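Participant: A structural model of the following input is requested.
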Amino acid sequence: MGLSSLSILLLALVASPALGAIPEHLIQSLPGWKGALPSKQYSGYIKLDQTSGKNLHYWLVESENDPMNDPIVLWLNGGPGCSSLDGYLNEQGPLHFNRTSADNLTLPDLIYNPYTWAKIANVMFLESPAGVGFSYSDNPKDYIIDDNQTALDNYHFLVNFFNSYPEFKNHEFFVAGESYAGIYVPTLVNTIRLMNEKVPANQVINLKGFMVGNGCVGNLVGGCGHQTGIKIHIDFYHGHALFPDELYDEIMKTCGDFSKLDEACSDKINEMSMMIGKVNIYDIYSPCFSNLQSVSRASNPIKDHLVSYLEDPSRYYGPDGCIDDHVESKYLDNEAVRKAIHVKSKAEIGGWRICDQQKLHYMANTGSLLPIYPTLIKTYRTMIFNGDVDGCVPFIGNEQWTSGLGFGVKEGWRPWMVDDQVAGYVTKYDTNDFQFVTVKGSGHMVPQYRPKQALAMFQRFLSNQPL
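Facilitator: Model prediction:
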């Protein structure tokens, strides 16, 4: 991905002077939480530049350990169009909801997450691109966006963030994310790599590594690929006993190598989807909850997901048929909450959605990241990880492409342990300790489904210790 000299000039013009932490972004208190926060937290907008109307919302959680020395980690959820506050509120953030305390009249209580990644790192959750969550633009045309522009916008955000928080500029910096952030993370990492070679020394970002969980690798390859993804999903569902051998054989006979998804092949895939029924695509062994704000109870998440492959791969979206964001939306649409975290009111920018597929017009235009991965792996510490019961981006595809890069194997497939129990399996390659990791029994959102194992994996990655 090339970067124009105009982009470099623009960054030089808009970079703000070192100011220290933005004091007006400090969160003093949060509705639903009593007492002091576990560590300092900042939330607010950073404007990308003086000519753009884009304002990206971030939520920074300082480390509970040693914030002035611990690494800083950027977390991105995927979608495209899904909010990284899902990561804060349901995955590795320090505060989660006590869902039993929520009713139609009161806000839910917040409870402490003992497996928050903020125990060992400064963690920043970024709602990107503009149009996602609380992030917005003054120009509606900015909601028409693609992978390349998203990477540039996220880079511009980081430059301005580190100029606003110079105390973090020299910290070790890592980027992490899941799902469609399998596109966001490497494209941002590659942008940082290219820009670090061109910008002045005081604008260099101290990037050390990146992690991608249950991630896409392009819309032509891997588990999110138009043709490759169909085959990977079918093999995963069949291997987990969700439909019988007889239908599997019929699909293979009808669809061949899946290079031509004709009507007969599509009919067989739809037959498979209906036979599987309403299974939680994000964790095939967990209950499926309906998002009453966006889908009906008749929704078939697996069928909805595969339709995105069959119809238009450039408009790929993850399914939301088993996501219940009622509590999150209620909390984040409360004006007292919005005031506490310094974001625009509902009247100004509308309601918060966990995944916005209406305002945002996103074009998934990354065919394959495989050509740039060898360079990224040689340059930065890299981990690709997967929950092994995720039916949205199955581990099969990520195991295939990571092994297919051609690196020598340093350590073959072996278990890794937490509390003397198998937490999953790891393959380590001979180039910069590149790793492919599975998390046993976890669905799509690993820090949500296996929080203890996710924290252990994260800690060992940051400290460059073996799993």
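Participant: drop to CA atoms for contacts and neighbour counts, all remaining ones
Facilitator: Will do.
Participant: in which helix or strand would I find residue 382?
Facilitator: strand 381-387 (DSSP states H and E).
Participant: Check which helices and strands that strand sits against.
Facilitator: strand 207-213, helix 395-403, strand 435-439 (3 or more C-alpha pairs under 8 Å, 6 or more residues apart in numbering; DSSP states H and E).
Participant: Just the buried positions in the helix or strand following the longest one, please.
Facilitator: Going back to what we said before, that points to helix 395-403. Next in sequence after helix 395-403, counting helices and strands by DSSP H and E, comes strand 409-418. For strand 409-418, the neighbour count (16 or more other C-alpha atoms under 10 Å) marks 409, 415, 416 as buried.
Participant: please give me the structure for this one as well, since I'd like to look at both together:
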Amino acid sequence: MFHLLFLVTLFVHVQSVPQNSSIVEYLPGFDGPLPFYLETGYIGIGKSEEVQLFYYFIKSESDPRKDPLLLWLTGGPGCSSFTGLAYEVGPLDFGQKAYNGSLPILVSSSYSWTKFASILFLDQPANTGFSYATTSEACKCTDLQACDQAYEFLRKVFDKLYQIHELSIIRLKMSHKEMKTLISSNQK
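Facilitator: I've put the predicted structure just below:
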């Protein structure tokens, strides 16, 4: 339950930036400003942008201009990338205090992949995590449609991130099925 509370309060302390995104400078449970760059936002997909894919972007804490940019899609499909951010490779850990009903304590992780790479965490397909669709038809999504949506997302978000952050190297982390489908979809 406290993790849901954490997610809801994530959006309380943000500074707006253009194009449906926000820079998060403070998180409840973390003492002081975040020691890393965290941006969250939506990228519209489709002719009418009826699918809104949500992302978290964390800039490398080392050398963002030279370090790789990783795309993180939690396997499933249909599992939020927040699990990877919060429990696997992200820059914060939950403190080890026993849960007492209050907000969890957040501490910096010394094992974060953001020490050497920028990471783009994507909630995909629609209705995964904070991603959503504005029509019931857009909610229906085959594996190939999900790949097309991911490809459109990547084109749009990389253009945006490159303009803002001048990132250069791109690497992907996906589950085996997603990688095979994305590759075969783009070879056609």
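Participant: Got a TM-score for the two of them?
Facilitator: For this chain pair, the superposition-based TM-score is 0.81 by TM-score structural alignment, normalised by the length of the second structure; 171 aligned residues with a C-alpha RMSD of 2.3 Å.
Participant: Packed most tightly, which of the helices and strands packed on strand 381-387 of the first structure would that be?
Facilitator: strand 435-439 (a mean of 26; mean count of other C-alpha atoms under 10 Å).
Participant: Taking the second structure as the reference, give the residue range the very next helix or strand once past that one aligns to.
Facilitator: Heading C-terminal from strand 435-439 of the first structure, the first helix or strand you meet, by DSSP H and E, is helix 446-449. Matched against the second structure by TM-score structural alignment, helix 446-449 of the first structure finds no partner residues.
Participant: which other residues reach the next helix or strand along the chain from helix 446-449 of the first structure?
Facilitator: The helix or strand immediately downstream of helix 446-449 of the first structure is helix 451-462, counting by DSSP H and E. Residues outside helix 451-462 of the first structure that contact it (C-alpha atoms under 8 Å, 6 or more residues apart in numbering): 71, 91-92, 115-117, 120, 383, 418, 423, 439, 446-447, 466-467.
Participant: could the helices and strands packed on strand 381-387 of the first structure go into a markdown table alongside distance to residue 168 of the first structure?
Facilitator: Formatted as a markdown table, these follow (distance: least, C-alpha to C-alpha, whole Å):
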| stretch | distance to residue 168 of the first structure |
| --- | --- |
| strand 207-213 | 12 |
| helix 395-403 | 32 |
| strand 435-439 | 27 |
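Participant: Out of the buried residues of strand 409-418 of the first structure, flag the one nearest to residue 162 of the first structure.
Facilitator: Residue 162 of the first structure lies nearest to residue 416 out of the buried residues of strand 409-418 of the first structure, by C-alpha to C-alpha, at 35.4 Å.
Participant: thinking residue 129 of the second structure is in contact with residue 83, fair?
Facilitator: No - Residue 129 of the second structure is beyond contact range of residue 83, at 9.7 Å (criterion: C-alpha atoms under 8 Å).
Participant: So those two - more neighbours on which side?
Facilitator: residue 129 (19 against 15; other C-alpha atoms under 10 Å).
Participant: in the second structure, what residues pair with the strand holding residue 382 of the first structure?
Facilitator: Alignment of strand 381-387 of the first structure against the second structure: no match, by TM-score structural alignment.
Participant: Same check on stretch 60-77 of the first structure?
Facilitator: So stretch 60-77 of the first structure sits over residues 57-74 in the second structure, by TM-score structural alignment.
Participant: which of the residues in that stretch are buried?
Facilitator: So stretch 57-74 of the second structure, judged by 16+ other C-alpha under 10 Å, has buried residues 57-61, 64-65, 67-74.
Participant: And those residues, which two are furthest apart?
Facilitator: 65 and 74, at 25.2 Å, using C-alpha to C-alpha across the buried residues of stretch 57-74 of the second structure.
Participant: Longest helix in the second structure, please.
Facilitator: helix 143-165 (DSSP state H).
Participant: ok now that helix, how far from the chain's centre?
Facilitator: 12 Å (C-alpha atoms, centre = their mean, to the nearest Å).
Participant: quick one: the helix or strand following it to the first structure mean distance?
Facilitator: With elements assigned by DSSP H and E, the helix or strand that comes after helix 143-165 of the second structure is strand 170-173. Strand 170-173 of the second structure differs from its equivalent in the first structure by a mean of 0.5 Å after superposition (mean C-alpha distance after the TM-score superposition for the first structure).
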